[in-house]
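Asker: quick one: sequence and predicted model below, then my questions.
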Amino acid sequence: MDTTLQSQAARGQDPAIRVRGLVKRYGETLALDYFDLDVRRGEIFGLLGPNGSGKTTAINCILALLTYDEGRIDVFGEPIGPTSYALKRRLGVVPQEVAVFDELTVEQNIDYFCSLYVADRRRRRKLVDDAVAFVGLGEYRRVRPGKLSGGLRRRLNIACGIAHRPELVFFDEPTVAVDPQSRNAILEGIRSLRDEGGTVVYTSHYMEEVEQVCDRILIMDHGRHLALGTADELKAMIDVGERISVESLDLPESAVEAVRGLPAVDEARYDGRELQVRCRRGERNIADVFAILEASGANIGHVTSRPPTLNDVFLEMTGTALRD
């Protein structure tokens, strides 16, 4: 069966992850507040939240690395606990911090982590070869990690986490501090895992990456589920409209004031070279702004209109930028 068809068929099955009413307390601190989550099979699922929102706690509970006070967690339709060894073999984790052994070569590192799940050496040899090829480290397989660039070490980190061919993989900030070439290779690899029928849970502070690779995105804060949907669905949930930029060297103050007075305009700033306008949703925003500027007689240069971004969604829903 074609791998894409396999992935599509998997999407109709039971969720890869189902979390209901999850509560986790640290003393008086409520880290997870009756948190719910559904991750479909065969999707890349983005989990976003500011620092301290409960993301890491939720993931560690799902992986059965943490106990919790109330709720239920099912993975592939089965409850997961500390001794769910067969279920855990179907999972993979790529942590934010590169976790490899500097005294072992690239190949030996991948083989070691794969051996934690696969005892048969012959089968493992094929899995290691596949993982090396998957992350593009063929020419470095006998090199130790200390000799690799940061981007190549990240790729090795991924190979160690996916060599045993897990059905569900957690990626925590996989592209932090990597070069553009390695970033593109990592993102393409994550898409390939999904297209081959795998399921990915992805956390990142890079909103453009989340929008690029994630099929659905959940925003959480204070241990609660705030919003869920595709990137376009999330953008449709907020009042923020486009941001309009207009180049002009002779814009009169009266025109700037008139733009500020438009019903859909939240803010307009002019620095003598460029007018920056932030709007709420509206069908005629750019036309209304342009009509005022044209009537003012000012010389107008480049005009751009940028639609709302995921960062706008995040800021409106949580009151903070993702990196705060």
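Answerer: In hand now; what should we look at? Bear in mind the structure is a predicted one, so any value in this text is a computation, not a measurement.
Asker: could you use CA atoms for every contact and neighbour count after this?
Answerer: Will do.
Asker: ok, then the element right after the helix or strand that contains Leu226?
Answerer: Secondary structure from DSSP states H and E places Leu226 in strand 224-229. Sequence-wise, the next helix or strand downstream of strand 224-229 (DSSP H and E) is helix 231-235.
Asker: tell me what that following helix is packed against?
Answerer: Packing contacts for helix 231-235, counted by 3 or more Cα pairs under 8 Å, 6 or more residues apart in numbering; DSSP states H and E, involve helix 310-318.
Asker: mind listing what's buried along the helix it packs on?
Answerer: By neighbour count with 16 or more other Cα atoms under 10 Å, helix 310-318 contains the buried residues Leu310, Asn311, Asp312, Val313, Phe314, Met317, Thr318.
Asker: ok, stretch 71-91 next?
Answerer: Buried positions in stretch 71-91, judged by neighbour count with 16+ other Cα under 10 Å: Arg72, Ile73, Asp74, Val75, Phe76, Pro79, Ile80, Gly81, Lys88, Arg89, Arg90, Leu91.
Asker: got it, and stretch 282-295?
Answerer: The neighbour-count check on stretch 282-295 (16+ other Cα under 10 Å) flags Asn285, Ile286, Val289, Phe290, Ile292, Leu293 as buried.
Asker: off-centre distance for that stretch?
Answerer: Mean C-alpha position of stretch 282-295 versus that of the full chain (Cα atoms, centre = their mean, to the nearest Å) differs by 35 Å.
Asker: let's bring in a second model and compare:
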Amino acid sequence: MTYAIEVSKLKKHFGSIEAVKGIDFQVKKGSLFAFLGSNGAGKSTTIEILCTLLEKTSGDVTINGYRLGTMKDNDRIRQSIGIVFQQSLLDKELTVKENIIHRGRFYQLTKAQLIENYRFVWQYLKLGEIENKKYSQLSGGQRRRADIARAIIHKPSILFLDEPTTGLDPHTRKFVWETVERLRKEIGMTIFLTTHYMEEATNADQIVVIKKGEIIAQGTPNELKERFASDQLVLSFKKEIDIEHISEQIGCEMVQFGDVYKVNIPSTLHAIPIIERIQPSLASFEVIKGSIDQVFIQINEEAGDINAT
């Protein structure tokens, strides 16, 4: 198994405060990895360490084969990663093209490489209509496209996205994710994502959830849904029913919400025998799949209060 990122026993202390408490995880090359946590969970601290912006207290981190912590390897790590921050780093008075070309020079690209790489980002981010506009003149969605172009002008093998679609309209969010997926599938770029939109984590290959500096769950979206969320069968009846009798018939507890009843089921297929048993009384039914939002809420509730000392 080849990993783009390997983290072992990573810790970060700020005085007596343990922001990160010995966490372990791996990110497969070419995968979409989702790193989730509420505010104060240690998510941002971990990302800043991985991006060489903050020194770790202890532990081992390897990124693209380089060991974090030495000046030489830290420089190599920075050359191989791209970062899209929540706040832009671009100059408002420069055009999009000027900003991106200027950023490209930080990576000591040759003139030929810079021209080639600019064509690369121009194509992926559809910059034709905005490249000659000042950054200050752009809409929120256009700014985000320019931010991503800046982050990948040197063609990094890993792209860190820190809540990249917060505040964007649905159309722009869709465009951002289509672009990210193309980068991953077409050139094998590894994507490390944090997000407040839980549905964006649904497409991840791996999810890690952190709370108060500790990892409280990790797995694929389906694995986490199976462990922490259930599907729901929503039932509507033709007339008033004897809820205790119906519950005995189906062998499950029913909970009333307004004029419908809900039954938690392990999977969609488990709805079939329930419906068959009570079909004469049914007016309608619907199966609602367990969501990643449910997963996130349940994981945090089950984790309880982890000591922050």
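Answerer: Perfect, thanks for sending it. Not measured: the values here are computed from a predicted model.
Asker: quick check: longest helix of structure 2.
Answerer: helix 170-187 (DSSP state H).
Asker: structure 2: matching residues for the strand holding Leu226 of structure 1?
Answerer: Mapping strand 224-229 of structure 1 onto structure 2 (TM-score structural alignment) gives residues 214-219.
Asker: how far does that stretch sit from the chain's center?
Answerer: Taking mean C-alpha positions (Cα atoms, centre = their mean), stretch 214-219 of structure 2 and its chain are 14 Å apart.
Asker: what comes into contact with that stretch?
Answerer: For stretch 214-219 of structure 2, the external contacting residues (Cα atoms under 8 Å, 6 or more residues apart in numbering) are 20-24, 41-42, 206-210, 224, 299-300, 303.
Asker: ok, and for it, which residues are buried?
Answerer: Neighbour-count burial for stretch 214-219 of structure 2, counted by 16+ other Cα under 10 Å, picks out Glu214, Ile215, Ile216, Ala217, Gln218.
Asker: from those residues, which is closest to Gly188 of structure 2?
Answerer: Gln218 (22.8 Å; Cα to Cα).
Asker: the match of strand 224-229 of structure 1 vs structure 1, mean deviation?
Answerer: Superposed on structure 1, stretch 214-219 of structure 2 shows a mean distance of 2.1 Å to its aligned residues (mean Cα distance after the TM-score superposition for structure 1).
Asker: mind listing the strands for structure 1?
Answerer: For structure 1, the strands defined by DSSP state E cover 17-26, 29-39, 44-48, 70-75, 78-79, 91-94, 168-172, 199-203, 216-221, 224-229, 240-247, 265-270, 274-280, 303-306.
Asker: which one of those strands lies closest to Val256 of structure 1?
Answerer: Set against Val256 of structure 1 and scored by Cα to Cα, these come closest in strand 265-270, at 7.0 Å.
Asker: please name every helix or strand in contact with that closest one.
Answerer: helix 253-260, strand 274-280.
Asker: now these in CSV, with distance to Asn60 of structure 1 and mean neighbour count?
Answerer: Output for these, formatted as CSV (distance: least, Cα to Cα, whole Å; neighbours: other Cα atoms under 10 Å):
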stretch, distance to Asn60 of structure 1, mean neighbour count
helix 253-260, 48, 16
strand 274-280, 38, 21
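Asker: switch these over to CSV; also include distance to Ile162 of structure 1.
Answerer: Shown next, in CSV, are those (distance: least, Cα to Cα, whole Å):
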stretch, distance to Ile162 of structure 1
helix 253-260, 53
strand 274-280, 43
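Asker: between these, which one is nearest to Ser245 of structure 1?
Answerer: It is, among these and with distance given as Cα to Cα, strand 274-280, at 4.8 Å.
Asker: run through the residues that contact Thr217 of structure 1.
Answerer: Let me fix one detail, which is that residue 217 of structure 1 is Ile and not Thr. By Cα under 8 Å, 6+ apart, the contact set of Ile217 of structure 1 is Phe45, Gly46, Leu47, Leu48, Leu228, Gly229, Thr230, Ala231.
Asker: of those residues - the most surrounded one?
Answerer: Gly46 (27 neighbours; other Cα atoms under 10 Å).
Asker: residue in structure 2 matching that one?
Answerer: Under TM-score structural alignment, Gly46 of structure 1 pairs with Ala34 in structure 2.
Asker: got it, and Ile158 of structure 1?
Answerer: Per TM-score structural alignment, Ile158 of structure 1 is aligned with Ile148.
Asker: so its match makes contact with Val84?
Answerer: Yes: counting by Cα atoms under 8 Å, Ile148 of structure 2 sits close enough to Val84 to count as a contact (6.1 Å).
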